[in-house]
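Asks: generate a structure from the sequence data that follows.
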Amino acid sequence: MTTGYFFDLDGTLYSNRTHSVSNHTIEALSKLQKQGNKVFLATSRTLRELDHLPQAMRDFPFDARIMDGGSRIMDADQNDLRCVFLLPETMRAIDAFCKENHLIYRYSTCSENLWGTKPNLYAHRAYFDLYLCAPFYKPYQEDKVLNVLVFIKAEDQKKLRPLLKDCGIVHFDHAMEIRANHVDKIEAIQWCKERFDLDTLICFGDGQNDIEMIRQADLGICMQNGHPNLKKVADLVIGDVSEDGIYQFLKESHRI
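Replies: Just a heads-up that it's a prediction; the model follows:
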């Protein structure tokens, strides 16, 4: 019997307030692996958005990393296990819509993280404050795209939605995350379940894009700092990311 532990990154393993991962959290992940469990990262971040994480987090030997909201899965040696790209015609439609409506969007490829339209100072700073890095500006030119983030108000998202019939979408208050059809974190987790022959799925998250992952896990766990909608579907709510919530839960439940 093999258990797979899947961890969201921002707000779950990693505190965006302090830009840190606690030593206790790294210790907990290591102990889970030593006990024969498989440990996975499940994030919407792109590969380039992982570059400025604390070294202990960058170097941790996850059994696999689910990135780009499920579009990309890499093994422990950072070789691609799979990549699912948006259709070129979909990307052309997104690009045209954003240019016509003066919207800012970010797109990711296997090697780069890029602004498809020129960002304003607010978007650039907001992005840097979150990831400690920012994309370069490069107009879309038929690149193979894994993931798109469009900065768009909630009331305007319905205007873009009809162009995305073949896409997986996560709606936020001021943005839409767009991926290929049927691709999301839980789909990628199910792929890993088969690939790594897992019997039980235990998932940790904090955001709205973690809802299906938490809902469909054998044990779905939300952080205390998590979104109210995620807490409603979680089996358990544990401590805050800034208070070693994961470590304390795993220790108190005798999982490590």
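
Asks: from now on I want contacts and neighbour counts done on CA atoms only, so please keep to that.
Replies: Will do.

Asks: so what's the residue of the chain most remote from its centre up against?
Replies: Here the chain reaches farthest from its C-alpha mean at E100, the gap being 28.4 Å by CA atoms, centre = their mean. By CA atoms under 8 Å, 6 or more residues apart in numbering, the contact list for E100 is empty.

Asks: from P119, how far off is it?
Replies: Using CA to CA, to the nearest Å, one gets 15 Å for the distance from E100 to P119.

Asks: and for Y131?
Replies: Here Y131 is placed at a distance of 16 Å from P119 (CA to CA).

Asks: kindly report the same for D51.
Replies: Distance, D51 to P119, using CA to CA: 21 Å.

Asks: settle it for me: which of these two has more neighbours?
Replies: P119 (18 against 13; other CA atoms under 10 Å).

Asks: what helix or strand is that one located in?
Replies: When secondary structure is defined using DSSP states H and E, no element contains P119, which sits outside every helix and strand.

Asks: does R125 count as helix, strand or coil?
Replies: helix (DSSP: H, G, I helix; E, B strand; the rest coil).

Asks: so how many other residues sit close to N229?
Replies: Using other CA under 10 Å, the number of residues around N229 comes to 13.

Asks: typo on my end, it should be N79
Replies: 11.

Asks: and it, how far is that from Y5?
Replies: Distance check for N79 against Y5: by CA to CA, it reads 20 Å.

Asks: also K153?
Replies: Distance, K153 to Y5, using CA to CA: 34 Å.

Asks: now show me the structure for the sequence below, then we'll compare the two:
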Amino acid sequence: MVKAIFFDIDGTLISFKTQTMPESTKNAIKQLHKTGMKLFIATGRHFSAIQSILNVEFDGYITLNGCYCLQGTENVIFKKSIHRDDISHFIDYLENEWSFPCLFVEEHSLSVNYIDGEMKFLMDLLKEDTLPHHSPGYYRDKELFQLTAFFKDDMSEEIMSRLPNSTYMRWYPTFADIICKGIDKGVGIDKICEYYGFSASETMAFGDGGNDIAMLQHAGIGIAMGNANDVVKQAADYVTDSVDDDGILNALKHFEILP
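Replies: The predicted model follows:
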């Protein structure tokens, strides 16, 4: 029996094409609440970049790819920051080898080293009109929970070799979320389950990006959106329609969660 459902945001709840949530998804979430189902967000976003785009209620939030988990909107039940040595190595790389735009995520704030066209695209996705600017050295002594860095796949091995205590994942091709090694959305599911007293086998999860793979594999039922790539689909138990074609509602009907 499914007791809780976890939803990624971008490409799952929110369409990349329209930047909005389909009406069928909004209505499905409202119907799920009436059944008593527990509903959670599981995203790479910071909590501050969630509320402005979601106009429906959720019971809790897995944010920053599992590094920061909340019951409700204020009760922090788990948090894990990036190792200090890795932060120092990352800053050294930006200062001395290759400078690229990066979103630096602290517990309660977002800021950047600089803004170019690619960073502006991310800011538009996050509905952030302006963000503070700081030079990389500013962050050397900061507690950081995530680095959203603009490097492509062909640079991943070189950059991550400098960060032995970290891992990375992508939910869009042009940037990667760097977080503490050993953390992912699947870990976030466990933290929520521990708090509420149910098991991962009693959960369902929806996702479309590379950062959703661990979650889809860990949930009792992992559902990939039709707009996901083949690697994500292969990790899922079921592939539904795209976010723009009522994928969430159709999967809920398929599994008889909703009539």
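
Asks: circling back to that earlier point, who's more crowded, K153 and Y5 of structure 1?
Replies: In this view K153 of structure 1 and Y5 are compared by other CA under 10 Å, and Y5 has more residues nearby, 24 against 15.

Asks: now for F85 of structure 1: what does it line up with in structure 2?
Replies: The equivalent of F85 of structure 1 in structure 2 is S81 (alignment by TM-score structural alignment).

Asks: what distance do you get for the nearest residue to its match once chain neighbours are set aside to I159 of structure 2?
Replies: Spatially, and ignoring its direct neighbours in sequence, S81 of structure 2 is nearest to F145 (4.2 Å; CA to CA, 6 or more residues apart in numbering). In this view, F145 of structure 2 and I159 of structure 2 are 18 Å apart by CA to CA.

Asks: correct me, but T73 of structure 2 touches T63?
Replies: No: the pair T73 of structure 2 and T63 does not pass the contact test of CA atoms under 8 Å, sitting 11.3 Å apart.

Asks: ok, those two, which is more surrounded?
Replies: Per other CA under 10 Å, whichever of T73 of structure 2 and T63 has more neighbours is T63, with 25 against 13.

Asks: in structure 1, what residue corresponds to that one?
Replies: With TM-score structural alignment as the criterion, T63 of structure 2 matches M67.

Asks: which residues touch its match?
Replies: Applying CA under 8 Å, 6+ apart, we find M67 of structure 1 in contact with 41-47, 73.

Asks: gap between K34 of structure 1 and P135 of structure 1?
Replies: The gap separating K34 of structure 1 from P135 of structure 1 is 37 Å, by CA to CA.

Asks: so if I had to pick from the two, which one is more boxed in?
Replies: Taking K34 of structure 1 and P135 together and counting by other CA under 10 Å, P135 has the greater number of neighbours (19 against 11).

Asks: my guess is the more buried one meets P119, correct?
Replies: No: proximity of P135 of structure 1 to P119 does not meet the contact threshold set by CA under 8 Å, at 9.5 Å.

Asks: number of residues surrounding R72 of structure 1?
Replies: Here the count is done by other CA under 10 Å, and R72 of structure 1 has 27 residues near it.

Asks: what sits closest to it if chain neighbours are left out?
Replies: In space, and not counting its chain neighbours, R72 of structure 1 is closest to C83: 4.6 Å by CA to CA, 6+ apart.

Asks: how about D75 of structure 1?
Replies: Across the structure, with CA to CA, 6+ apart as the measure, the residue nearest D75 of structure 1 apart from its sequence neighbours is A64 (4.3 Å).

Asks: test my guess that that neighbour contacts N79.
Replies: No: contact between A64 of structure 1 and N79 fails when scored by CA under 8 Å: they sit 9.4 Å apart.

Asks: show me where the stretch 1-150 of structure 1 has its strands.
Replies: Applying DSSP state E, counting those that start in this stretch to the stretch 1-150 of structure 1 gives strands spanning 3-7, 38-42, 64-67, 72-75, 80-83, 104-108, 113-115, 136-137, 147-151.

Asks: dump these to TSV, plus distance to W191 of structure 1.
Replies: As requested, the strands of the stretch 1-150 of structure 1 are exported to TSV (distance: least, CA to CA, whole Å):
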stretch	distance to W191 of structure 1
strand 3-7	12
strand 38-42	12
strand 64-67	10
strand 72-75	9
strand 80-83	10
strand 104-108	21
strand 113-115	25
strand 136-137	32
strand 147-151	18
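
Asks: which one of those is the most hemmed in?
Replies: strand 64-67 (a mean of 27; mean count of other CA atoms under 10 Å).

Asks: check the mean deviation of that one from structure 2.
Replies: Between strand 64-67 of structure 1 and the aligned residues of structure 2, the post-superposition mean distance stands at 0.5 Å (mean CA distance after the TM-score superposition for structure 1).

Asks: show me the contacts for the aligned residue in structure 1 for C102 of structure 2.
Replies: With TM-score structural alignment as the criterion, C102 of structure 2 lines up with Y105 in structure 1. The neighbourhood of Y105 of structure 1, defined by CA under 8 Å, 6+ apart, consists of 98, 115-117, 119, 148-151.
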